[in-house]
Every structure is written in structure tokens, then in C-alpha cells.
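Participant: structure of the sequence below:
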Amino acid sequence: MEELFFNFINQFGYVAIGALIFIENVFPPIPSEVILPLGGFFTTTTDMVLPGVIIAATCGSVLGAFILYGIGWVLSRERLMRFFNTRPMRLLGFKDTDIASAIDWFDRKGQFTVLICRCIPVVRSLISIPAGTARMNPVKFTLFTLVGSAVWNTVLCSLGAAAGSAWMTVSEQAEWVSDIVKYVIIAIVAVVAVFWIVKRIIPNLRQERNAAKDASETGHTPKHMR
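Facilitator: Now for the predicted structure:
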């Protein structure tokens, strides 16, 4: 994959960097940890300059972020609440009020996370979806995305330029940090999943089973099971 990126950037320069980072924001498995240091390296072997590489990457970041922001906007609070109010979601322990509370929290206190998360691997792209769902002000979203992405892009591009032909070392170290973040996220998700199963799913299944048992005895189907 590195060879593909190398040839693409070597041929199309700034446009290639902007396009790759745009795709990376929409499809996170494409590693910016490779693209950005490589872009920095090219400032040492071509007529590309570091500020131009950073600007191209940041433009790609902002445009890509708006794709996911749009997906979040389409989902909307109302649609998510209807979805999580369905019987299968209720059996999994979800409530429509959970969604409302989460969106209200993001609207009150979570918008600043858009800025912070732009510098965190993995979540740096996905944070755009809750921002869109919460109808975060587009101007504020653009500003936070621009600043956060510029910081991330500047660091990795500058390190790649400083490393020169050893840019792969920067890429490997950045990917190592990204892997650590992934493991931390997986661990957190696992703990939350266990807590959710114990506190939400198991009690709901017991309630459902007891309701079904009562229904079979009385001949009436509880409203929540219809």
C-alpha cells in the first residue's frame, strides 16, 4: 500500500495528498499515519513545500469530515430514538431516552471533543457523526475540525519532512501509537459491554421472560411485547 501511495503522491502532488486524506476521513482504515509522513518526505525530494502539504491535507480532512457530519445529520435524533425504541433494541437494554440524553450532553458539553478528537487516532474521523446528529453549528464544526486537523497534519508532515528518507520510521511510530489507542478503545468497549450485559440486557431478558410467562397464564399479550 505504501508503494501505491508513493506513486500517487509522486505523480499528483498536493491533489493526491488532499484526496488521500479526504478518503481517510471517510474510510478510516486508510492510514493517515502513512500518508502524512510520506507527504512530508516529498518536500525534501520534489518542489512541494511543507505548508502546501499541510494545507492540502487539512482541506482533505475538512471535506472528508463533512461527509460523516452529513451522515450524522441524516440519522437525526428523531430517527435514532425511533430505532432504539424498537423491541429488539429494548431487549438489548437500549432506551430512546438514552439517545436523547447522549445528544443533549454532546450539545451542552461535548462539542469541544470535536477539536480534541481530531488529534486522536481512530476516533478522529468518527467524531463527525455524533456532531452531525447533534446538529452542531456548521461554522463551529468547521473551525474545530480545521484547527484540530491542522495540528495533527502539521505534526506528522513536519516529522516526515525532518526524517527525510527515514520517513517510514515516523510512520511506524505513529502507527504504534495508533495501535495502542485501538487496544485501549477495545478494552473500554469490552468493559462497557460487560457492564451493559449485567445491568441492562440480563434484567430486560428476565423481565421479558416473566412477562411472557404471565401472558401465557392470563391469555393476554403485554403491550411492550407486541
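
Participant: every contact and neighbour count from this point should use C-alpha atoms.
Facilitator: Will do.

Participant: need the longest helix for the protein.
Facilitator: For the chain, the longest helix by residue count, based on DSSP state H, is helix 167-196.

Participant: and that one, what's buried?
Facilitator: Residues of helix 167-196 classed as buried by neighbour count (16 or more other Cα atoms under 10 Å): 167-171, 174-175, 178, 181.

Participant: run through the strands of this structure in chain order.
Facilitator: Using DSSP state E, no strands are found in the chain.

Participant: gap between the residue nearest the centre of the chain and G60?
Facilitator: Nearest to the centroid of the C-alpha atoms of the chain, with distances taken as Cα atoms, centre = their mean, sits L126, at 1.4 Å. Taking Cα to Cα, to the nearest Å as the measure, L126 falls 15 Å from G60.

Participant: swap in T142?
Facilitator: As judged by Cα to Cα, T142 and G60 stand 12 Å apart.

Participant: between these two, which one's more packed in?
Facilitator: G60 (23 against 18; other Cα atoms under 10 Å).

Participant: my guess is the more buried one contacts V26. True?
Facilitator: No. Contact between G60 and V26 fails when scored by Cα atoms under 8 Å: they sit 10.2 Å apart.

Participant: to compare against the first, here's the next sequence to fold:
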Amino acid sequence: MTAANASSSSGDGSWLSAIADWVVSLMDLIGPPGAAVAVGLDNLFPPIPSEVILPLAGLAASRGSFTLAEAIGWTTFGSVFGAYILYVLGRVLGADRLTRIADRIPLVKGEDITKTVAWFERHGAVAVFFGRMVPLFRSLISIPAGVSKMPWWKFGLLTTAGSLIWNSIFVLAGFFLGENWHVVEQYAGILQNIVLVVVAVLVVWFLVVRIRAAVRGRRESTEDAAG
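Facilitator: Below is the predicted model:
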């Protein structure tokens, strides 16, 4: 499989096409470990979409560049390896340090971190497993896992299980769709857009609540001073 072929399949010279060409070139150069590297970077840099990388690995497997098992195995390894990097980052930062940082950010409170860690300690297993199948959160969920000091083996098992399901779906789609692999991107894009809209709504809600609380607090302080 060549980068030129991938370019003709993926389309229009967009940044996604550029990523597709790069991923294919990487797999041409070092085989299935190239897919692992690309997926690992997807964990560290969410703008690199696994929804593009994984079907390309399946396409390569369908062409005989490597086996389907290698495509799924190596991409899952890349997912877990990238997730562990963010997990370690969370462990290094720790809840106390993040709490101090949060206290210095406007409209954010240190107690937000404390509440998040407490929530994660109660629901962390479910969050890590299903989080591996949600765009954007697939990468970010590793950080609170590290902050809350989830056991490394438990994090690894949950991340592997969730990543294996997600990766298998997209690799198999690329394998069976062949040259039409980019159809997957269209449907995955709908899911990603839904997630982004939900996140945007939550961010706006958070800002509105905090700004109203800040304004109310200033008004009460002014009234107390006047009285």
C-alpha cells in the first residue's frame, strides 16, 4: 500500500488526507508498529483522529501488508502505551498540585479537583472502560486515573479492554470496506461532533453558574460593607 493510493482513497488534500498519507507511509516503512505509533500519538494529541488511523490499519491488513490480528494487536498496544503516558502525567501532577493550580485559575476552585477525584474514585473503573470509546475523553480519561492513583494494573486492564473493542470495530471496518474505508470517517465524525457539542454546552453552563456566583458574591460583599 502506498501513500499515493491512500491519498486517492481519502480524498481532497485536507489535513485528514495529510494524516492518512503520513500514517500509510509510516506503516509502509515499519509495518504494523507504525500503526501503534500513530494511535499512541492520537492519545497524546487528540486532534489526530483514531477514526482515520484505525481503518487505514484495517485497509493495510486487507491488502496483505500484515495480518488482521497484527493490525488489532499493534493498534491496541499503541492505545495502551499512549494512555499510560498520560496516566503517569496524572500521577506526577497529583491532586494536591492540581488543586493549588486550580485555585489560581479564574472561575475555577480547588474543590473542583477534590470533587472530581472523589467522583473518579467511586466510578473510575466504568469511566476508564467506556471512556476509551468516546472521542476526546478517550485520551483525557487517563489523567484523572493517574491523579486518583488508580492501581496501574487495573488501569491497564480496563484501558486494554476498552481500546480493544474500539480499535477492533474500526480496524474491521477498514478491513471489510477496503478502498471505501473513508466512509467510516463520516459516521465517526457525527459522533465526534455530538461529543463536542455536549462538551461546549457543559462548559457554557459551568461558566454561567460560576460568573453568576461571582457577581452575587461581590454584590453581597458590597452590601455588607455599606451596612
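
Participant: now the buried residues of helix 167-196 of the first structure as a markdown table including distance to A131 of the first structure?
Facilitator: As requested, the buried residues of helix 167-196 of the first structure are arranged in a markdown table below (distance: Cα to Cα, whole Å):
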| residue | distance to A131 of the first structure |
| --- | --- |
| W167 | 34 |
| M168 | 33 |
| T169 | 34 |
| V170 | 31 |
| S171 | 29 |
| A174 | 26 |
| E175 | 26 |
| S178 | 23 |
| V181 | 21 |
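
Participant: just tell me the aligned range of stretch 127-142 of the first structure in the second structure.
Facilitator: For stretch 127-142 of the first structure, the aligned range in the second structure is residues 141-156, judged by TM-score structural alignment.

Participant: out of the buried residues of helix 167-196 of the first structure, what pair is the most spread apart?
Facilitator: The most widely separated members of these, counting by Cα to Cα, are W167 and V181 (21.4 Å).

Participant: quick one on the thing from earlier: counting contacts, what elements does the longest helix of the first structure pack onto?
Facilitator: Taking 3 or more Cα pairs under 8 Å, 6 or more residues apart in numbering; DSSP states H and E as the contact definition, the neighbouring helices and strands of helix 167-196 of the first structure are helix 32-42, helix 138-163.

Participant: state the distance from A20 of the second structure to A69 of the second structure.
Facilitator: Look at A20 of the second structure and A69 of the second structure: by Cα to Cα, they are 21 Å apart.

Participant: so which of the two has more stuff around it?
Facilitator: The residue with more neighbours, out of A20 of the second structure and A69 and counting by other Cα under 10 Å, is A20; that gives 24 against 13.

Participant: quick one: the more buried one and L54 touch, right?
Facilitator: No. Contact criterion Cα under 8 Å: A20 of the second structure and L54 do not qualify, at 10.2 Å.

Participant: alignment lookup: I185 of the first structure to the second structure.
Facilitator: Under the alignment by TM-score structural alignment, I185 of the first structure pairs with V195 in the second structure.

Participant: ok now do its match, which residues does it touch?
Facilitator: Counting by Cα atoms under 8 Å, 6 or more residues apart in numbering, V195 of the second structure touches 134-136.

Participant: swap in A57 of the second structure?
Facilitator: The contact partners of A57 of the second structure, taken as Cα under 8 Å, 6+ apart, are 32, 35, 71, 171, 174-175.
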